[in-house]
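Colleague: This is a predicted model, with the sequence first.
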Amino acid sequence: MARLAGVSAQTVSRVSTGSEPVRPETRERVLDAMGQLGYAPNLAARALRHGNFRSIGLIAHQVIRTGESKTIEAVIEAARREGYSVSLVDVQSPSPGDVRDAVQHLSHQAIDGLIIIRAETATPATLALPSTLPVAVSDSRFIGHHPAIGADQVGGSRAAVQHLLDLGHTTVHHIAGPSDSGPADLRAMAWKDTLRTARRRVPAILRGDWSADSGYELGRRLAGRSDVTAVFAANDEMACGLLHSLHEAGREVPYDVSVVGFDDIEVARHLWPPLTTVRQEFQEIGKELVELIMRQMRDRTTMVDYHGTVPAPLIIRGSSAPPRGFAMRAAGA
C-alpha cells in the first residue's frame, strides 16, 4: 500500500490511525490506495494501540426538528475539531426500548462516548447504560445520573412572558409543544409560573406538535378572540404559523396581537414583522456536550452531578409591542 501511494509505511499508519496530522494531498493518496486495495483500518486494533476508537455515538429523536438538527450539527463540528467522528442513530420513537436498542447498536460500532440529545420518555430508571461509558445528555431528567448541558429553558421562557406583561398586556396565551417533550413542559411551566407570580389570569394551554401547521391551526382558534393580545409560542415554527393565521384574520401584529417565539431560527429575523424570540445557543450546547465527553475520558470520572446551563437570551424585534390603545389608557390613568 505504501508503494502504491508513494509514501512511507509510517505515513500509511498515521493516516489509518489518525494519530498525527498528514498533509491533505498525501492523505488523499493514501486513502485512494486503501480504496484500490480494499483496506479498512482495524478499529479494535487501533483502540488497543491508542486507547480509543476516536468515535462518539449520538442518539437523537426526530432529527428534522430545529433544536435536534442544530445541536447535532454543532456536536459533529465540535467532535471534528477534537479529531473524532460521530455515529448518529435517529430513534423511531422516544420510548425506553427504542433508546436502549440505539445504545446497543452504537456499542457494537465501537464508540468512546455517548451523547443523547433527548431521550423524551426514557428515564434513568428505564435506560441502563454501561457504567464505564462516558455519557453526556441534553435532557434535564438525567441530571444527577449523567452530566448534562442545555439551554436555560425556564429563564428564557420567563423573560419572554415577562416582556409581554411589561409591555402592558393583561395576560399571555401559550401555544405549547407536545406533552411528551421535556423542553415543552419546562417552557409551559415557566409561562404558568410567571403569570401566577404576577397574579394574572392563566389561560387554557394549547398544544401543538412543533410544526408551523399546528401553530397555524391553533392560531385560527385564537385569532377570533378579542381578549387575546399576546401569545408566547414554544418554538419559532409554531409562531410562524400563528403569524399566518393572525394575518388571515385581519389581526395586526404587534398592535392587535404580540407574538414571541423560542429558538431564534435563521428565518425569524426575516419574517414580517421580524419575530421577537428566545435564542437557543445551539453551537455552544453542542460544543459543551463534546467537551463533557472529552473531560470524562481525560479525567476518568463520570461527573454524574454536573449540570451546565447555557443562557437563552430574549431577542426583541418587531412582533411585540404594547397593546393597541395602551398608551392612551396609561396616560388617562
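Modeller: Cool, the structure landed.

Colleague: make it CA atoms for all contacts and neighbour counts henceforth
Modeller: Will do.

Colleague: so what's the residue most central in space within the chain up against?
Modeller: Centroid-nearest residue in the chain: residue 67, 3.3 Å away (criterion: Cα atoms, centre = their mean). Taking Cα atoms under 8 Å, 6 or more residues apart in numbering as the criterion, residue 67 is in contact with 263, 282.

Colleague: isn't there a helix covering it?
Modeller: Yes: when the secondary structure is assigned by DSSP: H, G, I helix; E, B strand; the rest coil, residue 67 falls within a helix.

Colleague: alright, now check it against this:
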Amino acid sequence: MSDDAGGRRPSIRDVARLAEVSHQTVSRVLNDHPSIRPETRARVVEVMAQLQYRPNRAARALVTSRSQTIGILAAGSTNYGAASSIAAIETAARTRGYWVSTANIDVKDPESIPAGIAHLMAQSVDGLVVIAPQVRVLRALAAEQLDVPYVTLQSTELDADHTLSVDQVAGARLATRHLIELGHRSIYHLAGPQDWIEAEARMRGFLAEMSASDIPTTAPILGDWTAEFGYYAGREMLGVRDFTAIFSSNDQMALGLLHAIRDEGLEVPRDVSIVGFDDIPEAAHFWPPLTTVRQDFAELGRRCVDVLLGSTDAEATSLVPELVVRRSSGPVSRL
C-alpha cells in the first residue's frame, strides 16, 4: 500500500530498508545508473512497486533520463550570500529550461547532510550545487560518491576540481590593502566563525596582505556573522582602542561595529575606518555608507549552471571580487 499506518507517504529510506540496500543504491536505481546489478535493480523496483513509491519527477526522469532539475544543498540559506547565490542559480537555470530544488540542511546535525543529498538524488537531479560552507559538509559529500555532476560554491582546496567561487582571499587582500594605502598600520580583523570556509579564506587574505606590507598583526577576533556580535565586539575593542581601522569579514558585523563606535562618541572614518565584505543591498545606506567587497552573485550563478550543464567554455574557477569604496574608510588621523 502507498501509506504506512501513520498515513505517511513512503520514503526512499523505506524502500532501502525493505529492499535491504542503502538509500544511495535506491537513488542509483532511480537514476538508472549502470553500476547497479540487475538482480539488485529488480529487487528495488519490486519494493517500489509494493510501496507504490514513485516520486513524480523521478518517474519522469526514469522515462526521459533527465529531470530538467538542478539540486541545491544549502546551509544557512537565509544568509545574504547563500540566498543571493540560490536566486542567481534559479535565474540562470530558468533561462536554460531547468527548475531548481533546494534541500536545506543543519550542519550541526550530521544526519541531515546525507539525508539532504538523498532527498535531492531521489528527484533524479541532473546536477548538484553545494552552498554549505563548512569543511564537514565537503567531507560528507566526498563519502557519498555522487553519480551526477556537482559544484561547490566556496574557495577551498579540499575539492578543487568541483569548486566555483568568488576569490575570498583576493577580496580580503583588496580590503586590507585599501586600509594600508590610507596609512593605517593598526588594523584589526573581525573574522567569521571557525569551520566556515569563507571566513578562513578571508582571514588568510588579511594576514597575507599585512605580512606582505611587513605590518604586525594581532589575533583575529572570531565572530558569528551577526550585527549583534559586531556591536558587542566593538564595545570591547574600544575599551583599549589600540587600532585605527577594522576589516570586518561581513557587512552585518560591520554594521554592529558602526553602531558601537557611534555609541562611544566617536566618528567613522575620522576616528576608526571600517571595511566590510559582501556588499549587501543595505551597505550603501549604512551611516556612513560602507566601504566593502562586492561579490558578483549573478555571474556566479550563471557560471555555476554552465559548469553543471557542460557548456564548452565553462570551467570550475574563481571570480575576482571588487572593492567598493564609500565613506566608512578614510586616511588615518594624525594626532
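Modeller: Cool, the structure landed. Since this is a predicted model, take the numbers as computed values, not measurements.

Colleague: Roughly how far does the aligned partner of the residue nearest to the centre of structure 1 in structure 2 sit from residue 136 of structure 2?
Modeller: Across the two structures, residue 67 of structure 1 finds its equivalent in residue 81 of structure 2, going by TM-score structural alignment. Summarising the geometry, the distance separating residue 81 of structure 2 from residue 136 of structure 2, computed by Cα to Cα, to the nearest Å, is 19 Å.

Colleague: Settle this for me: residue 180 of structure 1 is touching residue 119, isn't it.
Modeller: No: contact status for residue 180 of structure 1 versus residue 119: not in contact, 10.3 Å apart, counting by Cα atoms under 8 Å.

Colleague: neighbour count winner among these two?
Modeller: The residue with more neighbours, out of residue 180 of structure 1 and residue 119, is residue 119; 27 against 11, by other Cα atoms under 10 Å.

Colleague: I'd guessed that one sits against residue 91; true?
Modeller: No: with contact taken as Cα under 8 Å, residue 119 of structure 1 and residue 91 are classed as non-touching, separated by 9.2 Å.

Colleague: Could you name every residue contacting both of the two?
Modeller: If you check residue 119 of structure 1 and residue 91 against Cα under 8 Å, 6+ apart, the residues they both contact are 60, 61, 99.

Colleague: can you give me the helices for structure 2?
Modeller: Under the criterion DSSP state H, structure 2 contains helices at 12-19, 23-30, 38-51, 56-64, 80-95, 112-121, 135-144, 168-181, 197-212, 227-238, 251-263, 297-308.

Colleague: Would you check the span in structure 1 matched by the third one?
Modeller: Residues of structure 1 matching helix 38-51 of structure 2 are absent, with TM-score structural alignment as the criterion.

Colleague: relative to helix 23-30, how tilted is that helix?
Modeller: 90 degrees (axes from the mean of the first three to the mean of the last three Cα atoms, to 10 degrees).

Colleague: Helix 38-51 of structure 2 packs against which elements?
Modeller: Helix 38-51 of structure 2 sits against helix 12-19, helix 23-30, with contacts defined as 3 or more Cα pairs under 8 Å, 6 or more residues apart in numbering; DSSP states H and E.

Colleague: Buried deepest among the ones you listed, which one?
Modeller: Among these, helix 23-30 has the highest mean neighbour count (mean count of other Cα atoms under 10 Å), at a mean of 23.

Colleague: That one vs helix 112-121, what angle?
Modeller: What separates the directions of helix 23-30 of structure 2 and helix 112-121 is an angle of 10 degrees, with the same axes, to 10 degrees.
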